[in-house]
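Engineer: please find the sequence and the predicted model below.
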Amino acid sequence: MTTRQLRLVLEVDDVDAAVAFYRQALGLPEADAYEAEGGARVAILPIETATLELANPAQIEFIDRVEVGRPVAHPFPGRVRIAFEVTDAVAAAIDLEAAGATPVAPPTRTPWNSLNARAEAPDGMQVTVFQELDDTVGRHHERAGAGTEPGAGSGPDGAAA
């Protein structure tokens, strides 16, 4: 078996508003959309690559302290948030706010040498945008707090997405 795609499904009250937010804030195109009986709707916004990051509560709290400076209340079950790698975290943070997000923390340099900013989307989802500042191969294993085998550590932003 080969896994070919990761889909993170967010339940939102207003699909149009959510599509507009993620399109405006992060440039995600709408690839497909479906409607069904009873007003059921879904929009699919593709991203070139995705990772599944599994982090324990201590790692989540560590990331909160690094990005935000304090623990953060996570309103979604399982403490889910979305993280997007961007080429310019400062501009992305500005774009998130312009699209209606509430800033949670400004761009902050992390111990793993990325620039991370956190915002809360209009739907309440915690969104991290991160910019890698070091393209060194193998940085996952070497950065502070990874503590795992290469390829098994937390992703570039340390997020559990």
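Structural biologist: Happy to help now that I have it.
Engineer: contacts, neighbours, all on C-alpha from now
Structural biologist: OK.
Engineer: can you confirm A58 is in a strand?
Structural biologist: No. Counting by DSSP: H, G, I helix; E, B strand; the rest coil, A58 is not part of a strand but helix.
Engineer: and here is the other one:
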Amino acid sequence: RDRAKGFVLLATSVFCDAVVPNVQQRLMAPGGPPGLPRKASDPPPEEDARGTAPGLTASQLMVNANAVGFLGLFATMAVSGSFDEILRATSSDPKLVVYLSSVGMSLSLAVLAYTNLIRECGPVIAVGTATLRKVVTVLLSYAIFPKQIETVHIVGGLLVLAGIVLSTYGRR
């Protein structure tokens, strides 16, 4: 049962990793977010040299996405009762707030960099770069915190490498 749940979560994550950068690119593309309703009192968007309204900036996209995520997380925590646990934990150890804030700021910078990469280079390059970053993170984890390397780790690494090679040569 846990294995099936893990598989569903992993498949969902992979699906989102493929969809989200493409949606973000469209939101940041010239012409702006498609279907964005405008009130008559709104000033017309500034246009570029081609007469096209600019899309969202990377920081605007990040703020909007994180605001929606925050509201969803806040509601989930309030309904599940885990919000009370967090308040108790942070009041008993004030350093926890500093640590959590540091992690939040670091993640914000990482997301902003990733969103800018999507805007400048496109979603395919951004996803490829993020995948390589994760591979380097895993390799550093094994180098800094030595652990047993098993056959499944080697096979998994080779499959990732094969996927990158096939993706690269498949476009040519």
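Structural biologist: Great, that's in hand. Everything numeric in this text was worked out from a predicted model, so none of it was measured.
Engineer: quick one: TM-score?
Structural biologist: Superposed pair, TM-score by TM-score structural alignment, normalised by the length of structure 1: 0.22. Supporting alignment: 63 aligned residues with a C-alpha RMSD of 5.1 Å.
Engineer: what number of residues lie near R41 of structure 1?
Structural biologist: 13 (other C-alpha atoms under 10 Å).
Engineer: so which strand or helix has the nearest residue to it once chain neighbours are set aside?
Structural biologist: Nearest residue to R41 of structure 1, sequence neighbours excluded (C-alpha to C-alpha, 6 or more residues apart in numbering): E35, at 4.5 Å. According to DSSP states H and E, E35 of structure 1 maps onto strand 32-36.
Engineer: and for L100 of structure 2?
Structural biologist: Taking DSSP H and E as the criterion, L100 of structure 2 maps to helix 95-121.
Engineer: next one: that helix to chain centre, how far?
Structural biologist: 10 Å (C-alpha atoms, centre = their mean, to the nearest Å).
Engineer: so which elements touch it?
Structural biologist: Using 3 or more C-alpha pairs under 8 Å, 6 or more residues apart in numbering; DSSP states H and E, the elements in contact with helix 95-121 of structure 2 are helix 2-28, helix 58-80, helix 82-92, helix 123-144.
Engineer: got the angle for it vs helix 58-80?
Structural biologist: If you take axes from the mean of the first three to the mean of the last three C-alpha atoms, to 10 degrees, helix 95-121 of structure 2 sits at 140 degrees to helix 58-80.
Engineer: isn't T102 of structure 1 right next to A119, touching?
Structural biologist: Yes. Using C-alpha atoms under 8 Å, T102 of structure 1 is in contact with A119, at 5.4 Å.
Engineer: can you check which residues contact both of these two?
Structural biologist: Residues touching both T102 of structure 1 and A119 by C-alpha atoms under 8 Å, 6 or more residues apart in numbering: L96.
Engineer: quick one, which of those two is more surrounded?
Structural biologist: It is A119, of T102 of structure 1 and A119, that has more neighbours when counted by other C-alpha under 10 Å, with 22 against 18.
Engineer: give the buried residues for the helix holding L100 of structure 2.
Structural biologist: Within helix 95-121 of structure 2, the residues scored as buried using 16 or more other C-alpha atoms under 10 Å are 108, 111-112, 114-119.
Engineer: mind putting those into JSON lines with distance to Y142 of structure 2?
Structural biologist: Listed next are the buried residues of helix 95-121 of structure 2 as JSON lines, based on distance: C-alpha to C-alpha, whole Å:
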{"residue": "S108", "distance to Y142 of structure 2": "26"}
{"residue": "V111", "distance to Y142 of structure 2": "25"}
{"residue": "L112", "distance to Y142 of structure 2": "28"}
{"residue": "Y114", "distance to Y142 of structure 2": "25"}
{"residue": "T115", "distance to Y142 of structure 2": "28"}
{"residue": "N116", "distance to Y142 of structure 2": "30"}
{"residue": "L117", "distance to Y142 of structure 2": "28"}
{"residue": "I118", "distance to Y142 of structure 2": "29"}
{"residue": "R119", "distance to Y142 of structure 2": "33"}
